[in-house]
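Student: sequence first, predicted coordinates after that:
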Amino acid sequence: MKQDTLKHKGKRNKLINLLKQKGINDEIVLNALNKIPRHLFIDSIFEDLAYEDRAFPILSNQTISHPYTVAFQTQLLHIQKGEKVLEIGTGSGYQTSVLVALGAQVFTIERQKELFEFSKKILRKINFTPKHQIFGDGYLGLPSFAPFDKIIVTAGVPTMPKKLLEQLAIGGIMVIPIGEKEQKMYTVLKLDENTFETMEFGDYQFVPMLENRVIE
């Protein structure tokens, strides 16, 4: 396994400073990102670039998000230690590890078996294992473990998924990118079973979240 060296840690510190310059101001989130060896989640050919604010291709024609996007979505969640957090789209596991580093009880779903196996292996190796890691359809959420204090969706959805709203606790927050080819980032605050308050936070581009498309 690749190592996490002083050189990597130095590059991480530079990345954290860059994220601060770009407007990430939650020190708890920044500290969590600074713990995570991002170069271990991507192909070795990109290792020297791992701490630039860039997305990279990963397995199954997916991508690992920009560190800024990971930090921004995480900051919007306002996670408190011990909260139950549902992540839709484990991907490489990078975002998952940040949530675990924040002390959340993380429940994460991935529909691509190849990515599910990769992320499970790497998260175990770096000791940032989520509470539950599931291979399945993210559109369904995890009703048997609901309600969740926070929900984060790491793929673009065309419309607000009703099943995920149902699994959000009252007073809970969901962070979700909505749109077809490009997305707007939204937060959804659940005020009661039928009342939601949404806020928009600009343009982003994610891979699409596909319904009924679990891939072995």
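Tutor: Looks like it arrived, so ask away.
Student: contacts, neighbours, all on C-alpha from now
Tutor: OK.
Student: tell me which element the residue nearest to the spatial centre of the chain is part of?
Tutor: In the chain, the residue lying closest to the centroid (C-alpha atoms, centre = their mean) is Q95, at 3.6 Å. If you go by DSSP states H and E, Q95 is part of helix 94-101.
Student: next structured bit after the longest helix along the chain?
Tutor: Counting by DSSP state H, the longest helix found in the chain is helix 6-21. Downstream of helix 6-21, the next assigned helix or strand under DSSP H and E is helix 27-35.
Student: so A146 makes contact with Q167?
Tutor: Yes - taking C-alpha atoms under 8 Å as the definition, A146 is a contact partner of Q167 at 5.2 Å.
Student: quick one, helices of this structure?
Tutor: Counting by DSSP H, the helices of the chain are 6-21, 27-35, 67-77, 94-101, 113-125, 162-166.
Student: next, the one to line up against it:
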Amino acid sequence: MNLPLNSLLDRNDATENARYNMVQQQVRPWNVSGERLLEALYTVRREDFTPPAHYSLAFMDVEVPLTDDADAIAQGLCMFQPRVEARMINDLDIQPHERVLEIGTGSGYSAALLSRLAQDVLTLEIHPELAEMARENLTDAGCANVSVRVADGSKDTLPEGPFDVILLSGSVEVLPANLLPHLKDGGRLGAIVGTQPVMQFTVVTKQGSQTMTKSPWDIVAPRLQGFATAPRFSF
């Protein structure tokens, strides 16, 4: 069915208003101030990375399921809230010459934002069907500097490294120390670390043989699959 031109214009205006409100009312108040990132949030069409069944959630401050499974969010098969995705990226201070590894591609939205900030992005997704979705979304968005690979980021070798930045797009119970050797000197790893009810976004910066760690804010987020859990006491 062909919609009248006025209807198409009204729909476009409503979408752009929703995007503007997302940035101004959700993202910026969460201490996201990087001008290049803010520009990416306006130009990368989040709705194109949102499953059609959940299009109405594209700009809302909620986690968005990526599959029809009733437990999709609990299983980590979701998009984070826009403010969470943006703040994680903001706090890693990504520069135009840097190479980024993302673990947990999802629909590809975070990778699309990263592509606007970095030289190139490798993103790993453990679920083949999500990896294929992300490839299509990223191709349609013109993100030519992003590569999507089906892989378990907790275990797979990373011959493309080392990287300037590693971002885990999901939470882990313990910091994955096995990823630190894949950072360049001066590189940063960002991950949401901990267990409910307390998790913290944690940034680890590598300086020679030393690391510096800071945890600037708290958030509870769904798990990335495959990563180690903390040892449990038994009696």
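Tutor: Yep, that arrived. None of the values given here were measured: they were computed from a predicted structure.
Student: follow-up on the earlier one: what's the average distance of the helix holding Q95 of the first structure to the second structure?
Tutor: Compared with the second structure after fitting, helix 94-101 of the first structure deviates on average by 0.6 Å (mean C-alpha distance after the TM-score superposition for the first structure).
Student: which bit of the second structure covers that helix?
Tutor: The alignment of helix 94-101 of the first structure onto the second structure (TM-score structural alignment) spans residues 109-116.
Student: please list the residues outside the longest helix of the first structure that contact it.
Tutor: Helix 6-21 of the first structure is contacted from outside by L30, L33, N34, P37, Y51, E52, D53, P67, Y68, using C-alpha atoms under 8 Å, 6 or more residues apart in numbering.
Student: what residue in the second structure is paired with the second one?
Tutor: Under the alignment (TM-score structural alignment), L33 of the first structure pairs with L41 of the second structure.
Student: cool, the fifth one as well?
Tutor: With TM-score structural alignment as the matching criterion, the partner of Y51 of the first structure in the second structure is F59.
Student: touching, its match and P82? I think so.
Tutor: Yes - the criterion here is C-alpha under 8 Å, and F59 of the second structure meets it with P82 at 7.3 Å.
Student: what's around K7 of the first structure, how many residues?
Tutor: 8 (other C-alpha atoms under 10 Å).
Student: how about T187 of the first structure?
Tutor: T187 of the first structure has 21 nearby residues by other C-alpha under 10 Å.
Student: and for the one 10 residues further on?
Tutor: Using other C-alpha under 10 Å, E197 of the first structure is surrounded by 11 other residues.
Student: which non-adjacent residue is nearest it?
Tutor: L189 (5.0 Å; C-alpha to C-alpha, 6 or more residues apart in numbering).
Student: that neighbour pairs with which position in the second structure?
Tutor: L189 of the first structure maps onto T205 in the second structure, by TM-score structural alignment.
Student: ok, longest strand in the second structure?
Tutor: Ordering each strand of the second structure by length in residues (DSSP state E) puts strand 183-195 first.
Student: so who does L77 of the second structure touch?
Tutor: Contacts of L77 of the second structure by C-alpha under 8 Å, 6+ apart are P65, L66, T67, G106.
Student: for V150 of the second structure, see how far away the residue lying closest to the last one once chain neighbours are set aside is.
Tutor: Leaving aside its sequence neighbours, G106 of the second structure sits nearest to L130 (C-alpha to C-alpha, 6+ apart; 5.8 Å). L130 of the second structure sits 9 Å away from V150 of the second structure, going by C-alpha to C-alpha, to the nearest Å.
Student: please apply the same query to R11 of the second structure.
Tutor: Distance, R11 of the second structure to V150 of the second structure, by C-alpha to C-alpha: 36 Å.
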